[in-house]
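Coordinates only, no sequence provided:
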C-alpha cells in the first residue's frame, strides 16, 4: 500500500511506502539549495512524518543527479540585511533543525553530489549518512561570512571530533566522500548506481524491526549524546524519555511476538504495540 502527499509547493515532496517515509528536496536550478520558504515546508513535512504512526524510518534525499542539498539559497542573502527578513530566516532554520532533531524514528541521509552548508547541517541531523563516490561535502560558512549555528557545530564536533571540525570550519574546503568517510563524517561510501538500493535495503530492514525497540534505541542514543554535552537539564529530560521508551518495550505486544516468532522459526510481524 502506498500513500503519496505533496506539500503546497512542489519543492518538498513526501512519499510513504511500506513504513518508509521519503522526503525529497527539489530545487534543481540551484542544486537543491534551501530557500527560507523551503525550510518552512521541510519542517512541516518532517512534522507530518513524525505524527504518522505508520512511518518507522525517514530517508532524506535531493532531487536529480547533481546534489543532495547545496546549502542555503545564497540568492536570498542580500534581502536578509533587513532585520525582519534576517529574523524570519533564522526562525525558519531553527524550526527546521529542531523538528529534525525531534523525529522519534531513525533518519537516513542519502547523499549524492553537493552536500554543502545547510545540506551538511541536514546530514548531521540524520542518524545514518550514506554517500556515493561522487559526493562533495563542505561547510563554506567562513567563505561567506556566515556564523555556523552552535547546534550544528556541536553535532559536527560530536561526529568528527574538534580537530577535524576545526579543519572543515576554518578552511571551508571541500572534501570528497572517501575523506569524509575516513573522518567519520559519513558512514558508508558506495558507487552511485548502488546508493539507492543500499539505502532502500537499510530502510526496509529498520522498518521490519520492532518499532518500539527502534524508537527506544534512538531515544537512548539521544540521551547519551545530551548527557555528554554537559547540559544537565536537556540530558535529564532526554534520559527520562529514553527510560520510558525502554520500559514500554517490556510490556509490548511486539515483545511477545518477537519471542514467539523466534521459537516458531518464522519472521516476526511487528505492529508497534
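The structure has been received and is ready for your questions. All values derive from a computational prediction rather than experimental measurement.

Please make it C-alpha for all contacts and neighbour counts, starting now.
OK.

so what's residue 9 closest to, chain neighbours aside?
Closest residue to residue 9 apart from its sequence neighbours, by CA to CA, 6 or more residues apart in numbering: residue 41 at 7.9 Å.

does that neighbour sit in a helix or strand, and which one?
helix 36-50 (DSSP states H and E).

Correct me if wrong, but residue 61 is in a helix.
No - according to DSSP: H, G, I helix; E, B strand; the rest coil, the state of residue 61 is strand, so it is not within a helix.

do you know how far it is from residue 24?
5 Å (CA to CA, to the nearest Å).

what sits in contact with each of the two?
Common neighbours of residue 61 and residue 24 are not found (criterion: CA atoms under 8 Å, 6 or more residues apart in numbering).

that older thread, going by neighbour count, which residues in the helix holding residue 41 are buried?
36, 38-47, 49-50 (16 or more other CA atoms under 10 Å).

Counting by contacts, list what it packs against.
strand 12-17, helix 83-102 (3 or more CA pairs under 8 Å, 6 or more residues apart in numbering; DSSP states H and E).

For residue 257, which residues are in contact?
268, 269, 270.

Find the one among the helices and strands packed on helix 36-50 with the highest mean neighbour count.
strand 12-17 (a mean of 20; mean count of other CA atoms under 10 Å).

What helices and strands are in contact with that one?
strand 2-6, strand 20-25, helix 36-50.

circling back: who are the contact partners of the residue nearest to residue 9?
7, 9, 12 are the contacts of residue 41 under CA under 8 Å, 6+ apart.

what about the closest residue to residue 20 other than its chain neighbours, distance to residue 270?
Once flanking residues are discounted, residue 20 sits nearest to residue 57: 5.2 Å by CA to CA, 6+ apart. Using CA to CA, one gets 14 Å for the distance from residue 57 to residue 270.

then this one, side by side with the first:
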C-alpha cells in the first residue's frame, strides 16, 4: 500500500524521505511513525541505498512535534508503551542504521521533531530553523530519546536549560553548541546534505557501517566501545572493499567500492 504520510524514493543511491503532512507542520502521528519505520528498514536492508536524506515538506517545518491529539488521554501504561515502541521502531532504528542518515532541518524542529533529527547521524539546518524540546510546557518530558541524545550532543547543563525552560533556539545557536553540523540558507539545504552524502558514497559501505556501529557503541553504557571498534576493525579485513581500497592506494588510483 502506498504511503499516506511520507514520500520516499531512491535516487543516485540515496533514499530521500520527506514527511509529507505540511498542513499539520509534519507532526508525527502513529501512521507517520509506522511509515518511517518501514523506510528505515528498507534503507538498512537495501544494498542500493548508500545513505538517507530525511526532511519535512514545505519551508515552515521539519517536524513541529508529535500529534498531541493522539495521546492526550493516555494512561501511564499507554504512555510508556508509546515511548518504548517509538524508541525501538523508529528513533533507535535510525541511530543504528548502517547507512548514514542526514536530517535536513527546514523550519521548526520541536519536541518529537527535534528528537527525530537527533536520532539521525548528521544534522543540517536552514538559517530560519527553530529547534527546541517544549514538552514540559505540556506537563511531559521528551519521550523519544530527547533527554539522552540532547545531553550527548550539547552537554548536561545546556540540555537541562533547554528542556526545563522549553525555549526554542535558532539554527545559529544550535550550530554553536554542536546540536547541528551546519547552518545554511534554506535554498541550499538539500544541496548541502547531498554534498555530504556524495562524499560518503565514495567510501567503502561496509567500513562506513562499521564506523557508525563503533561510534554508537561509545555512548552505550552496557557495551565496551573499544572492544566493538577492535572487532569491527578486524571484520573489515575480510571484505573485498578492503582489498580494493589498499590495492588502489598502492596503485595510486581511486578505489571503486562494491560494498562486499
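Good, I have the coordinates. This structure is a prediction, so every number in the text was calculated from the model and none was measured.

After superposing, what score do the chains get?
Once superposed, the chains reach a TM-score of 0.91 (TM-score structural alignment, normalised by the length of structure 2), with 259 aligned residues with a CA RMSD of 2.1 Å.

Aligned counterpart of the residue nearest to residue 20 of structure 1 in structure 2, please.
Under the alignment (TM-score structural alignment), residue 57 of structure 1 maps onto residue 51 of structure 2.

which SS state does the residue mapped onto residue 272 of structure 1 from structure 2 fall under?
Taking TM-score structural alignment, the alignment pairs residue 272 of structure 1 with residue 259 from structure 2. Using three-state DSSP, the structure places residue 259 of structure 2 in coil.

got a markdown table for the contacts of residue 257 of structure 1, with distance to residue 139 of structure 1 and neighbour count too?
Output for the contacts of residue 257 of structure 1, formatted as a markdown table (distance: CA to CA, whole Å; neighbours: other CA atoms under 10 Å):
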| residue | distance to residue 139 of structure 1 | neighbour count |
| --- | --- | --- |
| 268 | 43 | 19 |
| 269 | 42 | 13 |
| 270 | 40 | 18 |
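
so what's the residue most central in space within structure 2 closest to, chain neighbours aside?
With distances taken as CA atoms, centre = their mean, the residue of structure 2 nearest its centroid is residue 120 (1.4 Å). Spatial nearest neighbour of residue 120 of structure 2, excluding adjacent residues (CA to CA, 6+ apart): residue 101 at 5.2 Å.

if I pick that neighbour, what's in contact with it?
Contacts of residue 101 of structure 2 by CA under 8 Å, 6+ apart are 51, 52, 53, 54, 94, 120, 121, 122.

Give the equivalent position in structure 2 for residue 250 of structure 1.
Match for residue 250 of structure 1 (TM-score structural alignment): residue 237.

For the equivalent of residue 220 of structure 1 over in structure 2, identify the helix or strand it belongs to.
The alignment partner of residue 220 of structure 1 in structure 2, by TM-score structural alignment, is residue 214. Using DSSP H and E, residue 214 of structure 2 maps to helix 205-217.

Mean deviation, that helix versus structure 1?
Averaged over the aligned pairs, helix 205-217 of structure 2 sits 1.2 Å from structure 1 after superposition, using mean CA distance after the TM-score superposition for structure 1.

Check which element follows that helix along the chain.
helix 225-236.

buried sites along that next one?
Quick answer for helix 225-236 of structure 2 (16+ other CA under 10 Å): 225, 228, 229, 232, 236.

relative to helix 205-217, how tilted is that helix?
170 degrees (axes from the mean of the first three to the mean of the last three CA atoms, to 10 degrees).

Any idea how far helix 225-236 of structure 2 is from the middle of the chain?
Relative to the chain's own centre, helix 225-236 of structure 2 is displaced by 23 Å; criterion: CA atoms, centre = their mean, to the nearest Å.

which helices and strands does it pack with?
helix 205-217.

which strands and helices sit next to the helix it packs on?
Partner elements for helix 205-217 of structure 2 (3+ CA pairs under 8 Å, 6+ apart): helix 92-96, helix 225-236.

Need the residues that contact that helix.
With CA under 8 Å, 6+ apart, helix 205-217 of structure 2 has contacts from 50, 95-100, 200, 223-226, 228-229, 232-233, 236, 241, 257-260.

Same question for stretch 176-190 of structure 1.
By CA under 8 Å, 6+ apart, stretch 176-190 of structure 1 touches 128-137, 159-160, 164.

residue range for that stretch in structure 2?
Counting by TM-score structural alignment, stretch 176-190 of structure 1 sits on residues 170-184 of structure 2.

Name the residues of that stretch that come out as buried.
Here stretch 170-184 of structure 2 shows 170, 171, 172, 174, 175, 179, 180, 182, 183, 184 as buried, counting by 16+ other CA under 10 Å.

got CSV for the residues you listed, with distance to residue 115 of structure 2 and secondary structure too?
Converted to CSV, the buried residues of stretch 170-184 of structure 2 look like this (distance: CA to CA, whole Å; DSSP: H, G, I helix; E, B strand; the rest coil):
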residue, distance to residue 115 of structure 2, secondary structure
170, 16, strand
171, 15, helix
172, 18, helix
174, 14, helix
175, 16, helix
179, 11, coil
180, 12, coil
182, 17, strand
183, 18, strand
184, 21, strand
